[in-house]
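**Student:** Okay, here's the prediction I keep looking at, along with the sequence it came from:
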Amino acid sequence: MIINLDLVDIWREIYPETRRYTWRRKTPSQQSRLDFFLISDLLSTLVTDVGIEAGYRTDHSMITLTLTLGKESRSRLLWKFNNSLLKDNLFVKEINEVIKNVTEEYAAFPYAREQIPHIPKCNMQFVISDQLFLDVLLMKIRTKTISYATMKKRQTEEKEKNLENSIQRLETKTFLTEDENRILEHDKQELIAIREKRMQGVLLRSRARWIAEGEKITKYFCGLEKRNYVSKQMLKLTLSNGEELYETHDIIKEVKRFYERLYSDRNLGNCEILDMVENIPTLTLQEKLLLEGEITLDEASLALKNMKNNKSPGSDGFTVEFFKFFWLQLGAFVVKSLNNSFRKGELSSTQKEGVIICIPKGDKAKDLIKNWRPISLLNVVYKIGSTCIA
């Protein structure tokens, strides 16, 4: 149970070598530590004291556990594209319509509207820059996706509630007709389908190895999903002077200070760069011209194809799976935007943006800032460009 639920015997964690007992018998002489707290490993950093105290009117001692809980303030969460929408034909149709409408809206004036669908996307000219066009297009797609997902969620919740009411009404009847029995069975199957679909999302987000092993969907998986989120939170920090921080704003302030100091300018002493690179081979002019310049649609397509799925997206929320699915419609616009950045000498604001988060280093103590490492979540369009250059 300890292994499956990720629990720890917190008294033994704090006192690994100490021998204490919570129960005694005089005849025959026996003693054992029968009583102890099992807590989630994630809570272990919040434990400030655990003890065994003398009991009375019983042969068991009293065990105590003290936790210090800070006031957690949830930060603003970033939007993330729901890949399951790619299986929804109506959603796909609506996104294709958005791409078509935005393309027509920003196409250069000489184009006749009826000719636009027949113009190769790589040759399309817009009244705004290629950089800005891609940003506007993705913004419109995001707006449509959010409204569509909200509508679908509302419809699903309403359908689920109606099915529950129908099942409840039929099951309270003493006798059911043949038609009512058929309706009852149908409604139950519909309700099961809705809940299994929701549970598949929970399983996917939990990244549980038990999916492949056939573990049944239980309340544990719902907790596991939450646990994966909580495991990336710093609930407590212990400073070098022994001071302990529990409040969210104090922890954020200390993390910011730690990394500002870690990545600040340092005096590395005198060294000549030319002395360090004098033996490094250089490119010929032909090699240089071959490696530099604008990227092609084939290069960008190959870069995207080799990217792994199920990775966290950047600040714009669009996943690798989204771009792979709509690449025929969006690929040329992505390439035009990146090549516009090359000619301009600067990426667009969204392409330059990254989200830095801290993740814990394995099973090391999570209350020490040195046991966390920062990673950057970058947008897929930027990764396509950087992969082509690499």
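**Tutor:** Thanks, I have it.

**Student:** Going by C-alpha atoms from here, please, whenever you check contacts or count neighbours.
**Tutor:** OK.

**Student:** helices and strands around the strand or helix carrying Glu157, which ones?
**Tutor:** Secondary structure from DSSP states H and E places Glu157 in helix 130-171. Applying 3 or more Cα pairs under 8 Å, 6 or more residues apart in numbering; DSSP states H and E, we find helix 130-171 packed against helix 89-106, helix 178-206, helix 327-344.

**Student:** Below is an additional structure, to be compared with the one above:
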Amino acid sequence: MMSTLVGILLSYLLATLVSLVLLYVWQHRRYYYLGFQLPGMSLLRNLRFLYTFCVIFGSMEMLPKKLVKFVEEERLMHPSMTKFWYGWKLMVIIFNPDLIQKTLHTHLQKDTSVYGMFEPFINGPGLLHDNVMARWKAHRKIITQASFTLSALKTHLKIFHDEANILADKLGLEADKGRTIEPEHVVELASLSMVVRSLTGLDLKIQQTCVSKHPFGGAVTDNFEVFVRRMVKQPWLLNAALFSLSEDKKRETNASRKARAVAEAIIARVKAKVLEENAKREETTRKEGKASQHDLNLHGNSTEERLERNSSHSKSNSEYVPERIENILENSRDCNNFTLENFTDTAPLYNFVEVIIRDQLNPNIPQQDVLTFDELVSEIITMLFTGMDTTKTANVIVLIMLALHPTIQQEVRFLLM
């Protein structure tokens, strides 16, 4: 009797599941019809691909090799574009540059099911995945004009040179000992320091005070591993309810808190600098007895004037003293306690964080035109996250390629000498 009831229940559940699947497919029939018209792998190859990535995933280090092999094979069979089905989701990979350009010009919406997975870590919608175009364009304009004009980029070269010298001295000490090293961790510290100094004007002494990991770098690593696990190794965690019950949810939350703590510390330091400058300006104005509207503005100049100053300013940053590198390595810590102590302001030019904070303090600017505190936190995390990751990846690849090609390495060394 019991076995009969269990059989009936299982049959009912199976029929319900099949009905729901058929209903879903019918509601999205145009999506699936057009998807199957695109060039791409066959259904059998698609199943083999999913089995390779999801069942016999292997280590995280193997993922790039598998992806490169997959892309190379697909490019030979489908030169312009290819597609594969990741469960019920259609994934399209475009190889043709002209087709990529046309697609980006006509379709700016980002898939929230993928990019939205970064929102908890970024602490809100940032430039990475914001689909509100008016807000995205406004934020992008502020950040671009403040930190990515040609004049601003020229001032970053000194920062890159300083940090590269510190990194070279670190690697040089290891090379003198004849050791084989994994460069990712030290390059990550250098990359993060470059990005922070360039975008915020603060020198956090990251390379000098961190041995292996900075809190922000560790948070990025944890978040990315959770993302890859959900997307590739354990796709059932794409379900929000199941993910909320997993250990990865706690790991994501912890990474988000660390990233936000770093962003808030940066905002606090930059805001303190702005308030100090305003107080000095007020005191100077009182002493000189001037009462022009420009001098009495305790909240800084207009955005246009600040951006003008940013474009024209090229004062160099503080010099790095290479003689202290051995002491730095011996006395360095793991950066687990993130504080504002010993931070220095290395870039007097205005950056996007300072521009936004000055706008927040200026009562003459409508609040709807100013980023809120949470939006600023989100954009700082976005810029540090994306900037550090791309810079680290590029630098690590360069080091590996130089190590694999000693002849070219010697030519580069000759040019530098």
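**Tutor:** In hand now; what should we look at? Small disclaimer: the values here were computed from a predicted structure and weren't measured.

**Student:** Drop the TM-score for these two in here.
**Tutor:** The TM-score (TM-score structural alignment, normalised by the length of structure 1) is 0.19; 100 aligned residues with a Cα RMSD of 5.3 Å.

**Student:** In JSON lines: the helices and strands packed on helix 130-171 of structure 1, plus distance to Trp372 of structure 1 and mean neighbour count.
**Tutor:** Output for these, formatted as JSON lines (distance: least, Cα to Cα, whole Å; neighbours: other Cα atoms under 10 Å):
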{"stretch": "helix 89-106", "distance to Trp372 of structure 1": "39", "mean neighbour count": "15"}
{"stretch": "helix 178-206", "distance to Trp372 of structure 1": "21", "mean neighbour count": "14"}
{"stretch": "helix 327-344", "distance to Trp372 of structure 1": "34", "mean neighbour count": "19"}
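
**Student:** Go through these and name the closest to Thr64 of structure 1.
**Tutor:** Evaluated with Cα to Cα, these place helix 178-206 nearest to Thr64 of structure 1, the distance being 32.4 Å.

**Student:** related to what we said a few turns ago, can I get the helices and strands packed on helix 130-171 of structure 1 in TSV with distance to Leu7 of structure 1?
**Tutor:** Output for these, formatted as TSV (distance: least, Cα to Cα, whole Å):
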stretch	distance to Leu7 of structure 1
helix 89-106	42
helix 178-206	17
helix 327-344	45
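
**Student:** Ok, which of the ones you listed comes nearest Ile356 of structure 1?
**Tutor:** Comparison of these against Ile356 of structure 1 by Cα to Cα identifies helix 178-206 as nearest, at 20.2 Å.

**Student:** right, so of the helices and strands packed on helix 130-171 of structure 1, which gets closest to Lys152 of structure 1?
**Tutor:** Of all those, helix 89-106 sits nearest to Lys152 of structure 1, with 10.0 Å by Cα to Cα.

**Student:** So which other helices or strands are in contact with that closest one?
**Tutor:** Using 3+ Cα pairs under 8 Å, 6+ apart, the elements in contact with helix 89-106 of structure 1 are helix 130-171.

**Student:** Just want the angle from the helix it packs on to helix 327-344.
**Tutor:** Angle between the axes of helix 130-171 of structure 1 and helix 327-344 is 150 degrees (criterion: axes from the mean of the first three to the mean of the last three Cα atoms, to 10 degrees).

**Student:** Next, the angle from helix 130-171 of structure 1 to helix 89-106.
**Tutor:** Using the same axes, to 10 degrees, helix 130-171 of structure 1 lies at 150 degrees relative to helix 89-106.

**Student:** Okay, angle between helix 130-171 of structure 1 and helix 178-206 too, please.
**Tutor:** Helix 130-171 of structure 1 runs at 140 degrees relative to helix 178-206, counting by the same axes, to 10 degrees.

**Student:** follow-up on the earlier one: closest to Thr143 of structure 1 out of the helices and strands packed on helix 130-171 of structure 1?
**Tutor:** Per Cα to Cα, nearest to Thr143 of structure 1 of these: helix 89-106, 10.1 Å.

**Student:** what's the closest of the helices and strands packed on helix 130-171 of structure 1 to Val50 of structure 1?
**Tutor:** Nearest of these to Val50 of structure 1, taken as Cα to Cα: helix 178-206 at 30.8 Å.
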